[in-house]
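In: Sequence first, predicted coordinates after that:
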Amino acid sequence: TTETDPVRIEHEVNRMLPPGELGPFSLRLILHGRRVCSARRPRCGECPLADLCPSASV
């Protein structure tokens, strides 16, 4: 998404996901953050989302 407002981002993501997938998707994002995209040492080289992430090249 190109949105910066969290509410708009949530609405956009909700439109992309099949019904009932928001909870599991949210959990997967949390786990991804813990394992790959940590604030202190992000492992962008190992990240499958690096090509979509604006922070991967920072």
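Out: Sure thing, it's come through.

In: rest of the way, CA atoms for contacts and neighbours
Out: Will do.

In: which non-adjacent residue is nearest L22?
Out: Nearest residue to L22 in three dimensions, chain neighbours excluded: N14, at 6.9 Å (CA to CA, 6 or more residues apart in numbering).

In: Figure out the helix or strand that that neighbour lives in.
Out: helix 6-16 (DSSP states H and E).

In: try G33
Out: Going by DSSP H and E, G33 is in helix 22-35.

In: contacts for that helix?
Out: Helix 22-35 is contacted by residues N14 when judged by CA atoms under 8 Å, 6 or more residues apart in numbering.

In: Take this one as well and set it beside the first:
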Amino acid sequence: MKQIRLLNLKSEKIMGWIVGIALIVLVFFSSSIIERHLKDIKKQNNELIKLLKEKNSEKS
């Protein structure tokens, strides 16, 4: 009976580590994807600003 309890405690500890590592990996990849999207948005905004400046300078 004591061995079964120890085995259960060890397996719970291992599962805890696996879940923890999985969460870290998930956060890392999520932040990487978000960063990529933000860079794309920044690039699009810069292009739009450039076009608006060109159009504004043509009016002047």
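Out: Good, I have the coordinates. Please read these numbers as outputs of a predicted model, since none were measured by experiment.

In: After superposition, what is the TM-score?
Out: The TM-score (TM-score structural alignment, normalised by the length of structure 1) is 0.32; 25 aligned residues with a CA RMSD of 3.2 Å.

In: circling back: so the helix holding N14 of structure 1 versus helix 22-35, what angle?
Out: Relative orientation of helix 6-16 of structure 1 versus helix 22-35 (axes from the mean of the first three to the mean of the last three CA atoms, to 10 degrees): 120 degrees.

In: Counting by contacts, list what helix 6-16 of structure 1 packs against.
Out: Using 3 or more CA pairs under 8 Å, 6 or more residues apart in numbering; DSSP states H and E as the contact test, no helix or strand touches helix 6-16 of structure 1.

In: on that earlier part again, how close does the residue nearest to L22 of structure 1 get to R34 of structure 1?
Out: 23 Å (CA to CA, to the nearest Å).

In: Next: P6 of structure 1.
Out: In terms of CA to CA, P6 of structure 1 sits 20 Å off from R34 of structure 1.

In: Between those two, which is the more surrounded one?
Out: In this view P6 of structure 1 and R34 are compared by other CA atoms under 10 Å, and R34 has more residues nearby, 12 against 9.

In: that older thread, burial of the residue nearest to L22 of structure 1, as a residue count?
Out: Other residues near N14 of structure 1 come to 14 when the count uses other CA under 10 Å.

In: do L27 of structure 1 as well
Out: For L27 of structure 1, using other CA under 10 Å, the count is 11.

In: For L7 of structure 2, pull up the helix or strand it's in.
Out: Using DSSP H and E, L7 of structure 2 sits within helix 2-59.

In: Going by contacts, tell me the helices and strands next to that helix.
Out: Against helix 2-59 of structure 2 (3+ CA pairs under 8 Å, 6+ apart) you get no helix or strand.
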